[in-house]
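Chemist: sequence? don't have it. structure:
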């Protein structure tokens, strides 16, 4: 029997290999395109974040105009005009007669052995001693005016300014040490009168600084027919000799953080605290605030701000905003207040005063970078989604390869034998 030789076409052997090569090439192209898509999304995110961070400061400046700078600290100043509304029946019984026409007058310390052209009264006295001085009351109107003159204790307002007790409230300290020969003085139009007074420091007065005001008062009837007690005076400071113990304290420190959803922009930290003059001298103090993350990371500070002059025993609450603070988790606010003892201008005796130890305090808060965390979650989610999609695509492509190989083998087997 004759033998028959079987031959298979060579091109059929390459069908499976060609199919596999085409599928893998398609897989590589899809992988490259998805990688480029991820890079494009990240690039757009970075560009948008940078643009927003650059525009945010300008928008904030338009929305919140800068506040005016604080005025320089004034160590001495005259007590200015002050209107104290009061009902007619609330006026003191010994008040000066009420006038209904517009009036203008002025006061200043008299030129005496204690000084000339003084901005205010300032003395250094020992307990049990005293002195005589005077106040000049000038009437700038045409007709005569009758003023009530007296002294009143001074105190600090919540805004840190010196004010005087109302006319109907009795003074307990320096205001009660000043006496006038007469409680009223009449000044002719266009004239000035020197009103003498006596200052006597009690023998049991404790050492330290005291504040008051020498006041001229006039009841003026306004357009509504209401009597208003208008007061004009000059500030008085007395330093009683003895042990001067200046002391400063910072309490009730709190810090809050106001961030932004923009992961490329910093936020603001608001620090509130209370400064108290715990000593017995007047203090001229200045504050500085610093906010930082762990180990001092991203530290930002505010420029030194001079506080109003503080009388002994008074307190002032401050609020400071520190810009450019990054949300670095745990933030620490450091408050430092340094002060010097105020030297009384025009004091009759110079006295050495001790230095004031700076006062410091801290507070902490948690600043969570929500914007950065949200961006990180989006990036991680994008990577996870990309990997999962790539894995599914790879499995699908592998199935396609297997199907193509199987189909190629099947077609080869079905070819007739030559």
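Modeler: Now that the structure is in, tell me what you want to look at. All values derive from a computational prediction rather than experimental measurement.

Chemist: all contacts plus neighbour counts: C-alpha atoms, from now on.
Modeler: OK.

Chemist: so what does the helix or strand where residue 324 lies touch, helix or strand wise?
Modeler: Counting by DSSP states H and E, the element that carries residue 324 is strand 315-325. Strand 315-325 sits against strand 267-277, strand 283-292, strand 300-301, with contacts defined as 3 or more CA pairs under 8 Å, 6 or more residues apart in numbering; DSSP states H and E.

Chemist: now these as a markdown table including mean neighbour count and distance to residue 251?
Modeler: Listed next are the helices and strands packed on strand 315-325 as a markdown table, based on neighbours: other CA atoms under 10 Å; distance: least, CA to CA, whole Å:
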| stretch | mean neighbour count | distance to residue 251 |
| --- | --- | --- |
| strand 267-277 | 20 | 5 |
| strand 283-292 | 22 | 13 |
| strand 300-301 | 18 | 19 |
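
Chemist: and for residue 281, the neighbour number?
Modeler: 26 (other CA atoms under 10 Å).

Chemist: would you map the helices across this protein?
Modeler: 10-13, 15-63, 174-177, 370-414 (DSSP state H).

Chemist: from the chain's centre, how far out does the longest one sit?
Modeler: With CA atoms, centre = their mean, to the nearest Å as the basis, the distance from the averaged C-alpha position of helix 15-63 to the chain average is 43 Å.

Chemist: got the contact list for the strand holding residue 324?
Modeler: If you take CA atoms under 8 Å, 6 or more residues apart in numbering as the criterion, strand 315-325 is touched by 158-160, 266-277, 289-292, 298-302.

Chemist: below is an additional structure, to be compared with the one above:
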């Protein structure tokens, strides 16, 4: 990692621009790939993590105090037989609502994506060649301490690749998170995680549930498949396949992360098998309606009113009349 300021920084970047290199891709003689197989990744021998063993770096790691200029190189490799033109830009990173790592557009980037400058916004890489593109990140003097996640976005031939830039600004760091909005719906526990600190976190989750007659669920802490970035909120779910059909339960979630971050939350729910209960309720309702209708119908008859069968039929009236004539 290199740290420069003022004119020295501009001079060093100019030298890097002059050193913008294009070298044959390793093993090019044996490759038969197309231009669409281009790749973008941290260049070998770049700033890296300072270990000197950065040939396989999965992302850029840069660290410096406010006001410094940090530099590294992006390698764009074209193993195909025809040239490929790749567009490059910086972008801020954030968590999508479900926790996925996402990137903002250029116009919406105000952090690392806005502080990052590439030696070229577009690079044309000849067949079977690698181009190393220098870039710099100028950390503002007003930048807050902590992690500022971003990426370099490379686009060409209908493909878009984001190479992560993990930038840490020097100063006090705070690891803090909360778990909120815990609910139970069907066979799923829903909850929300919020990173309230200034460092990226790999949260660990432990789950427990108790019912009227004892323990229903116990899951030891495990690392969730999400990197929770500073200031971000994500909505996650936890499956519960053996949820009881009828019970009153209390679900408890506990989350932890490195740096001493931890939080707990609980929620209560009454679990009812709604299909049979609803069917039974409809039967009771139907019986109640029929009973009420019959009762009201009987109440409407005037006092002393005979039933329809107690009235004489026409044949009976004829016999009565014949008896009277005799």
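Modeler: Sure, I can see it. Predicted, not measured: the structure shown is a model, and the values here were computed from it.

Chemist: can I get the helices and strands packed on strand 315-325 of the first structure in TSV including distance to residue 210 of the first structure?
Modeler: Shown next, in TSV, are these (distance: least, CA to CA, whole Å):
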stretch	distance to residue 210 of the first structure
strand 267-277	13
strand 283-292	12
strand 300-301	35
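
Chemist: residue 237 of the first structure: which of these is closest?
Modeler: strand 283-292 (12.8 Å; CA to CA).

Chemist: which stretch of the second structure lines up against that closest one?
Modeler: The aligned range for strand 283-292 of the first structure in the second structure is 201-210, by TM-score structural alignment.

Chemist: what's in contact with that stretch?
Modeler: 175, 195, 215-224, 226-230, 249-258.

Chemist: give me the residues contacting stretch 128-147 of the first structure.
Modeler: Outside stretch 128-147 of the first structure, the residues that touch it by CA under 8 Å, 6+ apart are 96-97, 103-110, 112, 114, 184-205, 214, 216-218.

Chemist: which parts of it are buried?
Modeler: 133, 134, 135, 136, 137, 138, 139, 140, 141, 145, 146, 147 (16 or more other CA atoms under 10 Å).

Chemist: I'd like those as a markdown table, with distance to residue 124 of the first structure appended.
Modeler: A markdown table is the format used below for those (distance: CA to CA, whole Å):
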| residue | distance to residue 124 of the first structure |
| --- | --- |
| 133 | 14 |
| 134 | 17 |
| 135 | 19 |
| 136 | 22 |
| 137 | 25 |
| 138 | 28 |
| 139 | 31 |
| 140 | 33 |
| 141 | 36 |
| 145 | 34 |
| 146 | 32 |
| 147 | 29 |
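
Chemist: ok, so of those residues, who is nearest residue 22 of the first structure?
Modeler: residue 140 (106.7 Å).

Chemist: okay, that closest one and residue 185 of the first structure: tell me how far apart.
Modeler: Separation of residue 140 of the first structure from residue 185 of the first structure (CA to CA, to the nearest Å): 15 Å.

Chemist: near residue 391 of the first structure, how many other residues are there?
Modeler: Around residue 391 of the first structure there are 12 residues (other CA under 10 Å).

Chemist: and if you look at the one 5 residues further on?
Modeler: The tally of other residues near residue 396 of the first structure (other CA under 10 Å) stands at 13.

Chemist: picking up where we left off before, pull the most distant pair out of the buried residues of stretch 128-147 of the first structure.
Modeler: 133 and 141 (25.7 Å).

Chemist: show me the strands in the stretch 101-250 of the first structure, by range?
Modeler: With DSSP state E, counting those that start in this stretch, the ranges of strands along the stretch 101-250 of the first structure come out as 105-109, 121-125, 130-139, 145-156, 162-164, 178-180, 184-187, 192-200, 208-221, 227-240, 248-258.

Chemist: just the ones of the contacts of stretch 201-210 of the second structure in strands?
Modeler: 195, 215-223, 249-257 (DSSP state E).

Chemist: look up how far residue 291 of the first structure lies from the most centrally placed residue in the first structure.
Modeler: Nearest residue to the geometric centre of the first structure (CA atoms, centre = their mean): residue 320, 1.7 Å. Distance of residue 320 of the first structure to residue 291 of the first structure, given as CA to CA: 11 Å.

Chemist: wait, doesn't residue 121 of the second structure sit right on residue 133?
Modeler: No - Residue 121 of the second structure lies out of contact with residue 133 (CA atoms under 8 Å); the separation is 9.6 Å.

Chemist: so for those two, which sits in the more crowded spot?
Modeler: Taking other CA under 10 Å, residue 121 of the second structure and residue 133 do not tie; residue 133 has more neighbours (25 against 13).

Chemist: what do we get in the first structure for that one?
Modeler: So, by TM-score structural alignment, residue 133 of the second structure is matched to residue 195.
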